[in-house]
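>>> pasting a predicted model and its sequence here:
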Amino acid sequence: MSPNSTPVRIGDLSVGDGRPVYVIGEIGINHNGDMSICRQLIDVAANAGCDAVKFQKRTPEICVPVEQQSKIRSTPWGDMTYLEYKHRVEFDHEQYAEIAKYCGERGLQWFASPWDVPSVDFLEEFDVVTHKVASASITDRELLRALAATGKPVILSTGMSEIAEIDEAVEILGTENLVILHATSTYPLPAEEANLRTITTLRERYGVPVGYSGHERGLQISLAAVTLGACAIERHITLDRTMWGSDHAASLEPTGLQHLVRDIRVIETALGDGVKRVFPGEAEPRERLRRTTA
């Protein structure tokens, strides 16, 4: 990591170089507006050893383009307009209070990607530990200014973005309390579009902790990101990839999430500190096998 990078404090955790990888299970809208499914997904994240779960918070009248609001969509609850559907999968204040309480009981941090300024205000009522900028929102200057004004740490996803767009977002947000996530917003993500070396590019350019938000199937790309120094890993999670909804197919099921966290922790240990030394396990073979000749 860039020598200019300082770890960012998110709640009681420190995210950055030399710190444990911050693992985020993104529930997003995979709860399908059902609190029972939501609680099960929180359990999945907690049981796997995630540090946090992340949601998405929208004001549908603001976020759904006017020309799409009246379009009819087939849903598990019958045919309805797209605007009605977006309301159907949004949680209200009472439900988020339940989420906050249950995450606390399970030892998880929680936060969300607000997609509009009223949603920032909504989340601030719960004093969330951080805010996430979705890749789609990186050019929403009004939203970025509202997030910067909270004084909270911000996690910035960079899918669908050119460097100039990231530059402008970072200019608004500042670098003092910023974590950037490399991402490619293809669902599901093919390996040839992962471009993981961008993790190094972003770290060197902005001097902040850089992680990875993945939309691929499987674990390999996320684990490779950890070996390249990603300080955070975010993956969508689901109870079943065949469930109805737009994000389930590119999500990890419970066993996959457990394996991801397990393997991240192994890789963290295996990376070491880069100082070449003789380890205790080598002492006996060294004594027995090493030949020194003139």
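Cool, got the structure.
>>> alpha carbons only for contacts and neighbour counts from here, please
Will do.
>>> distance of the nearest residue to G33 once chain neighbours are set aside from V226?
Leaving aside its sequence neighbours, G33 sits nearest to V89 (CA to CA, 6 or more residues apart in numbering; 3.9 Å). Computed as CA to CA, to the nearest Å, the V89 to V226 distance reads 33 Å.
>>> between these two, who's got more neighbours?
Neighbour tally, V89 and V226, criterion other CA atoms under 10 Å: the higher count belongs to V226, 23 against 16.
>>> got the contact list for that one?
By CA atoms under 8 Å, 6 or more residues apart in numbering, the contact list for V226 reads V21, I233, I264, I267, E268.
>>> helices along the chain, start to end?
35-48, 60-63, 66-69, 82-88, 93-105, 117-124, 141-150, 163-173, 198-206, 220-227, 254-271, 280-289 (DSSP state H).
>>> possible to save the ones you listed as CSV with distance to S213?
Compiled in CSV, those are given as follows (distance: least, CA to CA, whole Å):
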stretch, distance to S213
helix 35-48, 16
helix 60-63, 22
helix 66-69, 28
helix 82-88, 24
helix 93-105, 21
helix 117-124, 21
helix 141-150, 19
helix 163-173, 15
helix 198-206, 11
helix 220-227, 8
helix 254-271, 13
helix 280-289, 37
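>>> now for those helices, which one comes closest to G11?
In terms of CA to CA, the element of these nearest to G11 is helix 93-105, at 12.2 Å.
>>> which secondary structure elements does that closest one contact?
Judged by 3 or more CA pairs under 8 Å, 6 or more residues apart in numbering; DSSP states H and E, helix 93-105 is in contact with helix 35-48, strand 109-114.
>>> deepest in the core, which of those is it.
For the helices and strands packed on helix 93-105, average neighbour numbers computed from mean count of other CA atoms under 10 Å are highest in strand 109-114, which has a mean of 24.
>>> what lies in contact with that strand?
So strand 109-114 is contacted by 11, 28, 51-58, 100, 103, 120, 123, 128-134 (CA under 8 Å, 6+ apart).
>>> for W110, which non-adjacent residue is spatially closest?
Among residues not flanking W110 along the chain, V53 sits closest, at 4.9 Å (CA to CA, 6+ apart).
>>> before we move on, the earlier item: buried ones only from the contacts of strand 109-114, please, as a ChimeraX command.
To isolate the buried subset of these in ChimeraX, counting by 16 or more other CA atoms under 10 Å, use the following:
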select :28,51,52,53,54,55,56,57,58,100,103,120,123,128,129,130,131,132,133,134
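>>> so which of the contacts of strand 109-114 are in strands?
Members of those lying in strands (criterion: DSSP state E): G28, A52, V53, K54, F55, Q56, K57, H131, K132, V133.
>>> got another, please set it beside the one above:
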Amino acid sequence: MAMKIKIGNKKCIGDGCPPFIIAEAGINHNGDIDIAKKMIEVAKECGADAIKFQTFKADEFIANPDETYTYYSQGKKVVESMFEMFKRYEFPKKQWKEIIAHCKSKNIVFLTTPQNASDLDLILGLTNLSIIKVGADDLTNLILLKYYASKRIPMIISAGMAYASEIEDAVNTIRNVGNDSIIVLHCVSSYPADAEEINLKKMGAIKDSFGVTIGFSDHSIGITASVGAVASGATVIEKHFTLDKNLKGPDHWFSADPQELKELVKSIRFIEKALGSPELIPTTKETDMRKICRRSLVAVRNLKKGLRLTETDIAYKRPGTGIAPKFAPYILGRRLKTNINKNNLILLEHLD
């Protein structure tokens, strides 16, 4: 059964909690500590709840240093060594310490995706992580998931590229260690993801099938999919962002810029309020509007005391402060105890 997961002293994730918005810095800091710190400041200014990085050592997760990676940057196709690319984006322990401290000083939750057990151990040696995030690339790395789950820290796992059986294996692996604080993010591992690939309905299937808290990791361009995800029940939104789409690197061009991130947060907070309550009653303002807009029984002409009312004696006009039209059958045939002028309300006290 899905549950609420506490994040620090003031935040929670789950049904009934405000959507938790993660500004995904990823590797968009370009390996520059100053850019990373600026991204922290911008994420906070835009209203994000957390900023997430990626912690890795290239030689621990890339086996072939000659393997190439193709991406688009600054409007051009780039082909380069995957190892060299990720090596550029590594931060040493000292700089992770600075990043964590800067997050604390700006009062924004620090998150990261540790690529390996050694990366998690490094970060846990520097701070108490609120959540461990696992990317879609490691959804099927059950040995790694088991180790992460053993830390008894809430886990977010992305379910990109996944079959239902793979999500089930991942969830069961985490639960079997005794960790039931699991958030599964529906994710499409295309960069960017097109509308017809997004399939937001998968979130409901994930929640119903595995009894987990759900969210959405948005790799589409723009903010529409994220807002739609919240309307569809997502409790976590993760969105790549950059300081400038024109910076060098594989992810900048499709990431949200600061203005888009700010608009994303604003739109999610709006839809959060707009979802409201399922209770079928008028709002406070509607209660007042009912009196103005609804119709009541009125005299169709000047009516004399003693008249027995017929359908030709009444009309249905605003305001709605009198007898509603649906009660007309119970009024017809009764006698007036007083004169009623044309267009005046016919009230119960006017009837015998």
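Yep, that arrived. Remember, predicted model here, so these are calculated numbers, not experimental data.
>>> superposing both, give me the TM-score.
In this superposition the chains share a TM-score of 0.93, using TM-score structural alignment, normalised by the length of the first structure; 287 aligned residues with a CA RMSD of 1.9 Å.
>>> on that earlier part again, I figured the residue nearest to W110 of the first structure was touching L108, is that so?
Yes. Judged on CA atoms under 8 Å, V53 of the first structure makes contact with L108 at a distance of 6.9 Å.
>>> identify the residue of the second structure aligned to D51 of the first structure.
For D51 of the first structure, the aligned position in the second structure is D49, judged by TM-score structural alignment.
>>> onto which residues of the first structure does stretch 86-93 of the second structure map?
Using TM-score structural alignment, stretch 86-93 of the second structure pairs with 86-93 in the first structure.
>>> gap between the matching stretch and the chain center?
21 Å (CA atoms, centre = their mean, to the nearest Å).
>>> equivalent range in the second structure for stretch 215-226 of the first structure?
Counting by TM-score structural alignment, stretch 215-226 of the first structure pairs with residues 219-230 of the second structure.
>>> show me the contacts for E260 of the second structure.
Residues near E260 of the second structure by CA under 8 Å, 6+ apart: G222, I223.
>>> so what corresponds to it in the first structure?
Looks like E260 of the second structure aligns to G256 there (TM-score structural alignment).
>>> how near is the closest residue to C103 of the second structure other than its chain neighbours to L261 of the second structure?
Take C103 of the second structure and drop its neighbours on the chain: the residue closest to it by CA to CA, 6+ apart is F110, 5.9 Å away. Between F110 of the second structure and L261 of the second structure the computed distance is 17 Å (CA to CA).
>>> likewise F270 of the second structure?
In terms of CA to CA, F270 of the second structure sits 14 Å off from L261 of the second structure.
>>> can you find the partner of D180 of the second structure in the first structure?
Per TM-score structural alignment, D180 of the second structure is aligned with E176.
>>> just give the number of residues close to its match.
14.
>>> hmm, back to that, go ahead and confirm the residue nearest to G33 of the first structure touches I29.
Yes. Between V89 of the first structure and I29 there is a contact under CA under 8 Å: 6.8 Å.
>>> still on that earlier bit, more neighbours, F270 and L261 of the second structure?
Counted by other CA under 10 Å, F270 of the second structure and L261 do not tie: L261 has more neighbours, with 26 against 12.
>>> spit out the contact partners of the more buried one.
For L261 of the second structure, counting by CA under 8 Å, 6+ apart, the contacting residues are A23, A43, C46, F241.
>>> for those, which one is nearest T140 of the second structure?
Closest to T140 of the second structure, out of all of those and judged by CA to CA, is A23, at 24.6 Å.
>>> list the contacts for the counterpart of the closest one in the first structure?
With TM-score structural alignment as the criterion, A23 of the second structure lines up with G25 in the first structure. Neighbouring residues of G25 of the first structure by CA under 8 Å, 6+ apart: A45, C50, A52, V53, K54, E234, R235, H236, I237.
>>> TSV for those, including distance to R291 of the first structure?
Shown next, in TSV, are these (distance: CA to CA, whole Å):
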residue	distance to R291 of the first structure
A45	51
C50	47
A52	51
V53	54
K54	56
E234	48
R235	49
H236	53
I237	53
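>>> shared with the second structure, which of those residues?
Counting by both residues aligned by TM-score structural alignment, their matches' CA atoms under 8 Å, the second structure reproduces these contacts from those: A45, C50, A52, V53, K54, E234, R235, H236, I237.
>>> mind listing what the fourth one touches?
Just to be clear, that refers to V53 of the first structure. Per CA under 8 Å, 6+ apart, neighbours of V53 of the first structure: I24, G25, E26, I27, I42, A45, L108, Q109, W110, F111.
>>> same for the helix or strand V298 of the second structure falls within, what does it pack against?
For V298 of the second structure, the host element (DSSP states H and E) is strand 296-299. If you count contacts as 3+ CA pairs under 8 Å, 6+ apart, strand 296-299 of the second structure packs onto strand 314-317.
>>> could you measure from the match of A23 of the second structure over to P285 of the first structure?
Using CA to CA, G25 of the first structure is found at 43 Å from P285 of the first structure.
>>> next one: L181 of the first structure
Counting by CA to CA, the gap from L181 of the first structure to P285 of the first structure is 43 Å.
>>> compare neighbour counts for these two and give me the winner.
Comparing L181 of the first structure with P285 by other CA under 10 Å, the one with more neighbours is L181, at 29 against 10.
>>> translate E193 of the first structure into the numbering of the second structure.
Using TM-score structural alignment as the criterion, the counterpart of E193 of the first structure in the second structure is E197.
>>> coming back round to it: between the helices of the first structure, which gets nearest to T75 of the first structure?
Across the helices of the first structure, T75 of the first structure has its closest neighbour in helix 82-88 (7.7 Å, CA to CA).
>>> so what does that closest one touch, helix or strand wise?
helix 60-63, helix 66-69, strand 72-75.
>>> among those, which is nearest T293 of the first structure?
Judging those by CA to CA, what sits closest to T293 of the first structure is helix 60-63, at 73.7 Å.
>>> matching residues in the second structure for that closest one?
Against the second structure, helix 60-63 of the first structure falls on residues 58-61 (TM-score structural alignment).
>>> the matching stretch vs the first structure, mean deviation?
Superposed on the first structure, stretch 58-61 of the second structure shows a mean distance to its aligned partners of 1.3 Å (mean CA distance after the TM-score superposition for the first structure).
>>> if we go by neighbour counts, what in that stretch is buried?
Buried, per 16+ other CA under 10 Å, within stretch 58-61 of the second structure: A58.
>>> how about L223 of the first structure, nearest residue that isn't a chain neighbour?
Distances taken as CA to CA, 6+ apart place I264 nearest to L223 of the first structure, at 6.4 Å, with adjacent residues excluded.
>>> count the neighbours of the one you found for me.
23.
>>> now T269 of the first structure
Residues near T269 of the first structure, counting by other CA under 10 Å, number 11.
>>> counterpart of it over in the second structure?
Under the alignment by TM-score structural alignment, T269 of the first structure pairs with K273 in the second structure.
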